[in-house]
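*Asks:* Here is my input; please provide its structure:
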Amino acid sequence: MAVVTGAARGVGEALSRRLSEAGMQVALLGREERTLCEAAASLTTPSICVEADVTDREALARAAEEVARQLGPASVVVANAGIAAGGPFARTDATLWERVIDVNLVGAANTARAFLPQLARTRGYFLQIASTAAFGSAPLMSAYCASKAGAESFALALRGEVEPAGVAVGIAYLHWTGTDMVTGLDDHPVLRALRRNQPGFARRVHSPAQVADWLATGVARRAHQVYSPPWLRWCQPLRPLFPALVARVARRELRATPAADLAADVGLLGVGGQADWDAFTAGDGTKRPGQPAAE
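*Replies:* Next up, the predicted model:
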């Protein structure tokens, strides 16, 4: 039985479908309850949806209990939930910046904390979804890059702790993936420049379904590293070079972009991120200062 967080759309939804097609029962966790449950209902194996915020430890503990009660203990847990915000650090609302870190990094740790007892019982597999953002940090994406680098480091540390108990930990490195996060990719000056300066094969945007196939193969193999696309494995030895290369491209692009244009491009990327922010701010019924209104 598999648990996938951030499963309402994008890679999470596609991976849930792929694991179901492989015969696994799936528990889909996320913030968008209606979309989440529609996705669960369309799967071919018995599956459930559980609305939960990965930054809420109590909610995740309840979700873990519900999953075990309905489907049994998890043998696979995929920490996929993630959001992204773009724009200059100094102009990004502090609460929004922290929210990206909380969802992408703290949320991954909370997911592991909630489900490790089940994985220990099943000698299961925990897959942390990271990104090539961990290879080299791009300006205007400080929270996302920091969170993905942190998620990678967390998973590496966790691996050494839980392997004696028979639990395997994998890290998935995703490159350009066709989710709603990259819908406005060409409007983001640094990301546009980084992609433009990559070889043709590296500029390709892969569909969530294709990425889900690579991830499902990694799950089946209990792989320590999963690369999406597979050629990324050859980038690992070159990682010491990437920060300088990214900085060089970014510096050239930022110098050529008017400050007013950079200041105007601040906010969340994608429908999923906006849905999380709307749910997060619904507690007091207000938007935090500096955060754009919902689309």
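
*Asks:* going forward, measure contacts between C-alpha atoms and count neighbours the same way
*Replies:* Fine.

*Asks:* What separation do you get for the residue nearest to Phe135 when sequence neighbours are not counted and Pro230?
*Replies:* Closest residue to Phe135 apart from its sequence neighbours, by C-alpha to C-alpha, 6 or more residues apart in numbering: Arg239 at 5.9 Å. For Arg239, the distance to Pro230 (C-alpha to C-alpha, to the nearest Å) stands at 16 Å.

*Asks:* and what of Phe280?
*Replies:* For Phe280, the distance to Pro230 equals 35 Å [C-alpha to C-alpha].

*Asks:* repeat for Ala193
*Replies:* Applying C-alpha to C-alpha, the value for Ala193 to Pro230 is 23 Å.

*Asks:* okay, these two: which has more neighbours?
*Replies:* Using other C-alpha atoms under 10 Å, the more surrounded residue of Ala193 and Pro230 is Ala193, with 17 against 12.

*Asks:* One more, so I can put them side by side:
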Amino acid sequence: MAPLAGRVAVVTGAARGIGEALARNLSAAGMHVALLGREDKTLRQAAASLTLPNIHIEADVTDRAALEGAARRVAEELGPASVVVANAGIAAGGPFAHTEAELWQRVIDVNLVGAANTARAFLPQLTRTHGYLLQIASTAAFASAPLMSAYCASKAGAESFAEALRSEVEPDGVTVGIAYLHWTGTDMITGMDEHPVLRALRRNQPAFARRVHTPDQVARLLAAGIARRAHHVYAPPWLRWCQPLRPLFPAVVARTARRELRALARAQFGADTGVMGAGGRADWDAYTAAHRPRP
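*Replies:* The predicted structure is shown next:
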């Protein structure tokens, strides 16, 4: 972790879960962290737990002007960022036809467009510091699960965006990494055993692949990857051996999902449509309050 000491890191989605745990790990490694997120109270609490000077900024990653303002604050108050982690993300479950179009779009906007906005706002600083951008992806990019169409599409898109960006910015001394996360015990997967496809996918995986990792376990792996400026970070590490097998995964997931969905009445698998997790609900509530017309 020595290469990180004294440098500045920016973590989006830092109010809770993996983002909050990663901010703690980077601070413990000697970094000054800027925590960006949607929930001001929770963000303040996360920032207060860090040992080194830091700042917290309430910002929506889909708002380019807000991110540009956040970037200016980071440079002025902490110094130019050497590490930026595009971690902000939400998920919505349920059949595509039953999911509110605005919610489906919001998942894409936060997870994919928000990642691009984050990169755009902080690339000038990363170019100056010859820094490192880490895009948080998921095994959802390996194969798409029914009832999770927006989340899977956004994570596959975020992976593709990061791969394209990597080649563009390498000549400027900027490294782009992609982190692949599996089952992680955040509020996003609370109640996953009630989600028919997630339950079936997990049940049909080998025992070691069904393990749910804590946000702190995942954050330690991410922090180690950041210190190495790794092109790929796997949490858990055995995921690296899945890369050569990726062409097989869509067919396997599709077969498992079809079997599970055939066993359910349509009313059952459409019952839990909506945003997943407290962080996602906070974002959706803030978005709808700001964008929907008042009566």
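
*Asks:* TM-score for these two?
*Replies:* After superposition, the two chains reach a TM-score of 0.96 (TM-score structural alignment, normalised by the length of structure 1), with 287 aligned residues with a C-alpha RMSD of 0.9 Å.

*Asks:* Looking at structure 2, name the residue matched to Pro164 of structure 1.
*Replies:* Under the alignment by TM-score structural alignment, Pro164 of structure 1 pairs with Pro171 in structure 2.

*Asks:* Pull the number of nearby residues for that match.
*Replies:* A total of 11 residues lie near Pro171 of structure 2 under the criterion other C-alpha under 10 Å.

*Asks:* what does Phe115 of structure 1 give?
*Replies:* Phe115 of structure 1 sits with 24 neighbouring residues when counted by other C-alpha under 10 Å.

*Asks:* Same check on the one 4 residues further on?
*Replies:* When counting by other C-alpha under 10 Å, one arrives at 23 neighbours for Leu119 of structure 1.

*Asks:* residue contacts, the residue lying closest to it once chain neighbours are set aside?
*Replies:* Setting aside the residues directly before and after it, Leu119 of structure 1 is nearest to Ser75 in space (C-alpha to C-alpha, 6+ apart), at 5.6 Å. Going by C-alpha atoms under 8 Å, 6 or more residues apart in numbering, Ser75 of structure 1 touches Met1, Ala2, Gln118, Leu119, Thr122, Arg123, Gly124, Tyr125.

*Asks:* neighbours of the fifth one, just the number please.
*Replies:* Meaning Thr122 of structure 1. Neighbours of Thr122 of structure 1 (other C-alpha under 10 Å): 16.

*Asks:* Check the alignment and tell me where it lands in structure 2.
*Replies:* In structure 2, the residue paired with Thr122 of structure 1 is Thr129, using TM-score structural alignment.

*Asks:* tell me which residues of the helix ranked longest in structure 1 are tucked away?
*Replies:* Identified as the longest helix of structure 1 according to DSSP state H is helix 142-162. Within helix 142-162 of structure 1, the residues scored as buried using 16 or more other C-alpha atoms under 10 Å are 142-156, 158-159, 162.

*Asks:* Superposed on structure 2, what's the mean shift for the very next helix or strand once past it?
*Replies:* Proceeding C-terminally, helix 142-162 of structure 1 gives way to strand 168-174 as the next helix or strand, assigned by DSSP states H and E. Aligned to structure 2 and superposed, strand 168-174 of structure 1 gives a mean residue distance of 0.1 Å (mean C-alpha distance after the TM-score superposition for structure 1).

*Asks:* who's in contact with stretch 33-50 of structure 2?
*Replies:* For stretch 33-50 of structure 2, the surrounding residues in contact (C-alpha under 8 Å, 6+ apart) are 8-16, 20, 23-24, 26-28, 53-60, 74, 88, 282-283.

*Asks:* now the end-to-end length of it.
*Replies:* 9 Å.

*Asks:* What span of structure 1 is that stretch aligned with?
*Replies:* With TM-score structural alignment as the criterion, stretch 33-50 of structure 2 aligns to 26-43.
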